[in-house]
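Enquirer: model the following, please.
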Amino acid sequence: MTSTELRREHDLLGDYEVPGDVYYGVHTARALENFPITGTPIARYPELIVALACVKLAAARTNHRLGLLSAERTDAIVTACEEIKAGKLHDQFVVDVIQGGAGTSTNMNANEVIANRGLELLGHSRGDYPRLHPLEHVNLGQSTNDVYPTAVKVGLQFAVHRLQLAMTELVSAFAEKAVEFGGHLKMGRTQLQDAVPMTLGQEFGSYAVMVGEDADRLGEALVLISEINLGGTAIGTGLNAHLDYAGLVCEELCAVTELPLVTASNLVEATQDVGAFVQLSGVLKRTAVKLSKICNDLRLLSSGPRAGFGEINLPPVQAGSSIMPGKVNPVIPEVVNQVAFEVVGNDIAISMAAEGGQLQLNAFEPIIAHSLFESLAHLTAACDTLRRRCVVGITANVEHMRSTVDRSIGLVTALNPYIGYEAATRLAADALSTDTDIASLVLDRGLLTPTDLAKILQPENLTRPWRGLTDGAELP
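Expert: Sure, this is the predicted structure:
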């Protein structure tokens, strides 16, 4: 067939002409007309397409084991699914990511592409459905209402694993900087005011821990989306599926995906409950919020170069202004901030869609899936970009940081155990009003000897817990 030829297919609404060179059929073609919403096809999320192929492959093998599908048809379906898993035919998954019908159009798109590719493999023409039918054979023992959420969960696991890898690599980058900056003294700040000294290494080490914690939380969320409702068919009762189908298809799907999937103990509940998606979205929001906070810090710490904090230098990646020569902006942290804003918005959409479910099904799973896959893809890209284009190239302005410590009023806190809170308070007030550094005032007033003051203000004593003093004990 050429692209100008058409083939006639039939559905509940009547005959419909489909382009002859496509693998999808009448149901997909109608969905293309009905949902011109985003212009983004489901192929945007390859994890979802691969997951759909895995589900259909597992179903075919299960139905063959149960004696419900011939070896010839099973082989054709399995081969077509294997090709899709390998990345072929993804351009044939064309329905919009946002669609009515609780994902029916996505399921039908998969059924038709697999059936028509299977027909080719069997030596028949596309659309010759009596020989291999999208519904009677590819969709045997299934419903959109168990196929779609199962495929979404499988696809999400693939996507989460990629995000975890990106986060782990970002953790390593921050940890390496923590070691590199371990001896660089600086002022810590609370509420944007001088607090007490710390090292830049401690600051970057905290970022490594923050990101690492959320990688662990994603692992916990994976447990919830490992429970599937495949075999529940329309509402969880299992109507039209073989008695042994649910257990066997889960076994086959585990083998195909290499994921630790389990069949829900109550398929009626599992078919209508999207709580696992809400939970995952919450973890993604947490991750996004913390990444955004880190990027806010990087922008502040690198602000300047002369009229800001100026403690670190972000690697310059592009010119920053069309009017101000020489200006370089923190564009990588800024783009990560924007991804975080998007993820928070997606979480709201997911929450509303989850709340909007009614009775035995949530019809709004397409927007839930779209939002989750979008958040995962963009967070993964954001972590990779932040690591490669920013974190690994950060340098420290060591002398500048040390000078801010020497002149900071916050340095007085380290003297509390030795001169008392009241004396330290007077020192702070006087230093601020006279624009004098704390160390000079201490020596002028004879509060400590130069030797003792030098010991107290050693970097290793300013950035760790105080070991305590007893009467007559030596200074650290």
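
Enquirer: switch to C-alpha atoms for all contacts and neighbour counts from now on
Expert: Will do.

Enquirer: neighbours of residue 236, how many?
Expert: 23 (other Cα atoms under 10 Å).

Enquirer: and it, what does it touch?
Expert: Residues near residue 236 by Cα atoms under 8 Å, 6 or more residues apart in numbering: 146, 229, 266, 267, 268, 269, 270, 271.

Enquirer: the same query, at a cut-off of 7 Å, please.
Expert: 267, 268, 271 (Cα atoms under 7 Å, 6 or more residues apart in numbering).

Enquirer: which residue ranges form the strands in the stretch 51-200 of the chain?
Expert: Counting by DSSP state E, counting those that start in this stretch, one finds strands in the stretch 51-200 of the chain at the ranges 185-190, 193-199.

Enquirer: what is the longest one packed up against?
Expert: In other words, strand 193-199. Judged by 3 or more Cα pairs under 7 Å, 6 or more residues apart in numbering; DSSP states H and E, strand 193-199 is in contact with strand 185-190.

Enquirer: I'd like to check what contacts the strand it packs on. Which residues are they?
Expert: Contacts for strand 185-190 (Cα under 7 Å, 6+ apart): 194, 195, 196, 197, 198, 199, 200, 401, 402, 404, 405, 459.

Enquirer: could you also give me the structure for this second sequence? I'd like to compare it with the first:
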Amino acid sequence: MEGEFRIQRDSLGEVKVPKDAYYGAQTQRAVENFPISGLHLPRRFIRAQGIIKYSAAYANAKVGALEQKKAEAIMLAAQEVIDGKWDHQFVVDVYQAGAGTSQNMNANEVIANRAIELLGGEKGDTSIIHPNDHVNMAQSTNDTIHVAINISAAEGVQHDLLPILDEIIETLNQKGKDFYSIIKSGRTHLQDAVPMRLGQEFYGYQMTLVEAKKTIVESSDLLYQIGLGGNAVGTGINAHPNYAELAINQVAKLTGLPFRTPEDRFMFMQNTQGAIKLSGALKNLAVHLIKIASDLRLLSSGPRTGLAEITLPAVQPGSSIMPGKVNPVMAEMMNMIGSQVIGNDATITSAGQASQLELNVMMPVIAYNLLHSIQILSNGIKAFNDRSVKGIQANPKRCAELMEQSLALATALNPAIGYDKAAEVAKKAYATSKTVREVVKDEGILTDEQIAQYLDVNKMV
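Expert: Take a look at the predicted model:
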């Protein structure tokens, strides 16, 4: 219906845009050109775009390049984008024009049309506020999309991922303390190994995540180098000499994070190094979370035909056919998330190879996958911690039972009878379904006092 649209123009001609839309011609072309997945860049990325546009208008006004009245209207509109008021107006598919030109113009057009309204005009009247000339002043897709990746990823890591990592690390530390007195059989190659404390196992999980967190923190530092002001290729064409510093300082102020100019702006423009490095650190975390979650599934297997050394909280029925079955669903969920993060990293690595000459043209898909990894790790770890790890209970009786049956107890006999004789003891224990302790006693290999000395599991751990 003609009344449902307004006509807007761009450099290719006229375009019909939904009458109530705050986006304009270039966004509409992207909607028509890329009906691919229905996926859009998430809230954090849109927030980052608002921060960039706000900071740019502030800096351009400060250097006298943008009229104060227009700058204030753009900043007000950008603040509404930061606050999430216009998320539904960001409609471009993730799989879009190279580098994210459509995404950048989506932000420019929404902010321009909202600023026009704030100045008393009608949407589409670019004589009041122009999306390119005013909102995009001293900017390019090439620097703003890259900067938006860094801002959104840094905020996601700082505000979502690191706090919940601290929580699960503390939970595992507490479990280490709670389970420290419980001695169990260790296992290597999924076979019997020498005894250890259940608490030591959980301390191992804790320190694994401590180290993974350190890697994420170290990787995140590269995100704080942002080349806002680099413009198209890094030279800062059409930007005032003081623009970049003013804009970046404003980004730091709005986020409360230590964003700074890059050591080399051309390096920044050419490569998405921060995203690639952080994604690798997230993959590292995912690999270790898969290991921990898989261990918890094994340790809780049963309840009668598995290891059953620990019990995980029952959070939902486990089978549509087997009554009473309860599965380790939170650990399984964590494994799925880990696999997805590994896949996301593969996508980011592949897309990172699209950095040709002065620009990476696959920044939108890098942004989507990086932010997806941060989001599902943050939400998944929280659910895993709250609904599973915190409620883990130990089964000391089962731990003692399996530990006593372990053939690896023969290892403790090496100093007394030698490796070869100890191996014979282990084989005989297995063949006769006896414990190592019983074979040594029945065969008279050691005295009762020696058995008590060498097979004291408290000394072994």
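
Enquirer: nearest to residue 241 of the first structure, of the strands of the stretch 51-200 of the first structure?
Expert: With Cα to Cα as the criterion, residue 241 of the first structure lies closest to strand 185-190 of these, at 61.1 Å.

Enquirer: quick one: that closest one to strand 193-199, angle?
Expert: Orientation of strand 185-190 of the first structure against strand 193-199 (axes from the mean of the first three to the mean of the last three Cα atoms, to 10 degrees) gives an angle of 140 degrees.

Enquirer: strand 185-190 of the first structure aligns to what range in the second structure?
Expert: Taking TM-score structural alignment as the measure, the second structure aligns residues 183-188 with strand 185-190 of the first structure.

Enquirer: measure how far that stretch is from the centre of its chain, please.
Expert: 32 Å (Cα atoms, centre = their mean, to the nearest Å).

Enquirer: average offset between that stretch and the first structure?
Expert: Compared with the first structure after fitting, stretch 183-188 of the second structure deviates on average by 0.6 Å (mean Cα distance after the TM-score superposition for the first structure).

Enquirer: got the buried residues for that stretch?
Expert: Residues of stretch 183-188 of the second structure classed as buried: 183, 184, 185, 186 (neighbour count, 16 or more other Cα atoms under 10 Å).

Enquirer: the second one and residue 450 of the second structure, how far apart?
Expert: Between residue 184 of the second structure and residue 450 of the second structure the distance is 22 Å, computed by Cα to Cα, to the nearest Å.

Enquirer: now residue 397 of the second structure
Expert: Residue 397 of the second structure is 25 Å from residue 450 of the second structure, by Cα to Cα.

Enquirer: could you do residue 217 of the second structure as well?
Expert: 51 Å.

Enquirer: neighbour count winner among the two?
Expert: More neighbours surround residue 217 than the other of residue 217 of the second structure and residue 450, with 17 against 14 (other Cα under 10 Å).

Enquirer: now which residue in the first structure aligns to that one?
Expert: Residue 217 of the second structure maps onto residue 219 in the first structure, by TM-score structural alignment.

Enquirer: which SS class is that match?
Expert: helix (DSSP: H, G, I helix; E, B strand; the rest coil).

Enquirer: number of nearby residues for residue 262 of the first structure?
Expert: 19.

Enquirer: wait, what's in contact with the residue nearest to the spatial centre of the second structure?
Expert: Centroid check for the second structure by Cα atoms, centre = their mean gives residue 374 as the closest residue, at 2.3 Å. By Cα under 7 Å, 6+ apart, the residues touching residue 374 of the second structure are 156, 157, 161.

Enquirer: can you find the partner of it in the first structure?
Expert: Checking TM-score structural alignment: residue 374 of the second structure goes with residue 376.
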